[in-house]
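*Asks:* Mind folding the following:
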Amino acid sequence: MTKNVISAMDVHMDKTIDALRKEFQKIRTGRASTALLDDVKIDYYGNPSPLSQVATLAVPEARTITIQPWEAKMIPIIEKAIMNANLGLTPANDGKVIRLNLPPLTEERRKDIVKQLKKMGEESKVALRNIRRDAIDDLKKLEKDKKISEDDLKRAEKEVQDHTDKHVAKVDEVVAHKEKEVMEV
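*Replies:* As a prediction, the model looks like this:
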């Protein structure tokens, strides 16, 4: 019984860390990544569609993203969507391909991004602690319903805390890795 609660908690905690990693991919660092454009939606014949479904995205150089629309008439629509997305990038096109050049980050901007990363890391840790609290509540309910003994409850609570500590350490690791990437010149 306690194993079910702990494994469900582990799954939730892993999803929290995966969500943090996905959010970090969207944060602009010194190098180009097509993940920056994941949230850009294009009005494609009246349907809001992800940019990756109307064009080919590529990173030919460290600071450049190219967008090759499947239809040339989509270029102005894609450029407008990128401008409206507030990415701080200005699209340039040659009639066939849109290029996004990522300017190098200033030291001040890097420090702001690191603050943002740490804040996101803290929010993830809060989420992990909430998941831990819910798991412990579930365990206490099992004990109250006489499905596990008090000793089993204490052992399971310790195991829950151990798993939580491991996941908090993973969050710290993910934040440190992204911070290193951002501060790299």
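*Asks:* Every contact and neighbour count from this point should use C-alpha atoms.
*Replies:* OK.
*Asks:* for the host helix or strand of Arg133, packing partners?
*Replies:* Following DSSP states H and E, one finds Arg133 within helix 107-144. Contacts defined by 3 or more Cα pairs under 8 Å, 6 or more residues apart in numbering; DSSP states H and E place helix 107-144 against helix 2-26, helix 150-183.
*Asks:* Format the ones you listed as TSV; extra columns: distance to Ile113 and mean neighbour count.
*Replies:* Listed next are those as TSV, based on distance: least, Cα to Cα, whole Å; neighbours: other Cα atoms under 10 Å:
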stretch	distance to Ile113	mean neighbour count
helix 2-26	10	16
helix 150-183	7	17
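*Asks:* Nearest to Lys80, out of those?
*Replies:* helix 2-26 (19.2 Å; Cα to Cα).
*Asks:* Tell me how far the helix holding Arg133 lies from the chain's centre.
*Replies:* 14 Å (Cα atoms, centre = their mean, to the nearest Å).
*Asks:* buried residues in it?
*Replies:* Buried residues in helix 107-144, defined by neighbour count with 16 or more other Cα atoms under 10 Å: 110, 113-114, 117-118, 120-122, 124-125, 127-129, 131-133, 135-136, 139-140, 142-143.
*Asks:* quick one: that helix to helix 150-183, angle?
*Replies:* Angle of helix 107-144 versus helix 150-183, following axes from the mean of the first three to the mean of the last three Cα atoms, to 10 degrees, is 170 degrees.
*Asks:* structure for this one too, so we can compare:
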Amino acid sequence: MKPVFIKETEEKMKKSIEAISDELRKLRTGRPSPALLEEIKVDYYGVPTPINQVATVSVSEERALIIKPWERNLLGAIEKAIQASDLGLNPMNDGNVIRLIFPTPTTEQREKWVKKAKEIVEHGKIAVRNIRRDILKELKEMKKNGEISEDDEKRYEKEVQNLTDKYIEELNKLFEKKEKEIMEF
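*Replies:* Below you'll find the predicted structure:
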């Protein structure tokens, strides 16, 4: 049976991976994705609200997002919010829906996005290693206080290292997948 602190360590590492995965999902690629709009908020009766909570966002054709607000009077607010964002896209409002056309990105833009993805994954690796460092410090303290034996300390250190290796590998796979997604034409 695994000790509680090993389970907690694994949970923390899983949460780090989930956070990085979520951040990568929001990173722009050559293809449009509704996830790109998740951070953009619209003034909905005085409350900043994510676009996906006031409109249906769908992908159409090859390079367009269609935003259909549930209330027509939100078209202008959604349009302004997108223009104010750092997406660098020009929304087209036809009175019913807003279209966001994604031009085919240049190789330079793609390389920049890959670099950003690499940075995000690197932050994830640092987080996982920090979790490992903290638990190893805790294990040394437990051994010093006589709570665990030296053999137990070594065994737990090995388990923690195996967890660390597992989640670092998972981060590498997330990066490879995102890189492939960004670079495909």
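*Asks:* Quick one: the helices and strands packed on helix 107-144 of the first structure as a markdown table, columns for distance to Ile82 of the first structure too.
*Replies:* As requested, those are exported to a markdown table (distance: least, Cα to Cα, whole Å):
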| stretch | distance to Ile82 of the first structure |
| --- | --- |
| helix 2-26 | 14 |
| helix 150-183 | 22 |
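*Asks:* can you tell which of those is closest to Met74 of the first structure?
*Replies:* Among those, helix 2-26 comes nearest to Met74 of the first structure, with 23.4 Å by Cα to Cα.
*Asks:* Please list all residues in contact with Lys14 of the second structure.
*Replies:* Tyr167 (Cα atoms under 8 Å, 6 or more residues apart in numbering).
*Asks:* From Ser58 of the second structure, how far out is it?
*Replies:* From Lys14 of the second structure across to Ser58 of the second structure, the span is 30 Å (Cα to Cα, to the nearest Å).
*Asks:* picking up where we left off before, to Arg99 of the first structure, which of the helices and strands packed on helix 107-144 of the first structure lies closest?
*Replies:* Smallest distance to Arg99 of the first structure across these (Cα to Cα): 18.0 Å, for helix 2-26.
*Asks:* Correct me if wrong: Val59 of the first structure contacts Leu37.
*Replies:* No: using Cα atoms under 8 Å, Val59 of the first structure makes no contact with Leu37, being 11.9 Å away.
*Asks:* quick one: contacts for the most centrally placed residue in the second structure?
*Replies:* The residue lying closest to the centre of the second structure (Cα atoms, centre = their mean) is Glu23, at 1.5 Å. For Glu23 of the second structure, the contact set (Cα under 8 Å, 6+ apart) comprises Ile120.
*Asks:* For Pro48 of the first structure, what is the enclosing helix or strand?
*Replies:* Here Pro48 of the first structure, judged by DSSP H and E, is contained in strand 47-50.
*Asks:* With the second structure overlaid, report how far that strand is off on average.
*Replies:* Strand 47-50 of the first structure, aligned to the second structure and superposed, deviates on average by 0.7 Å (mean Cα distance after the TM-score superposition for the first structure).
*Asks:* got the buried residues for that strand?
*Replies:* Buried residues in strand 47-50 of the first structure (16+ other Cα under 10 Å): Pro50.
*Asks:* What is that strand packed up against?
*Replies:* Counting by 3+ Cα pairs under 8 Å, 6+ apart, strand 47-50 of the first structure packs on strand 41-44.
*Asks:* The strand it packs on: which residues count as buried?
*Replies:* For strand 41-44 of the first structure, by 16+ other Cα under 10 Å, it's 41-42.
*Asks:* contacts for that strand?
*Replies:* With Cα under 8 Å, 6+ apart as the criterion, strand 41-44 of the first structure contacts 48-51, 54, 77-78, 81.
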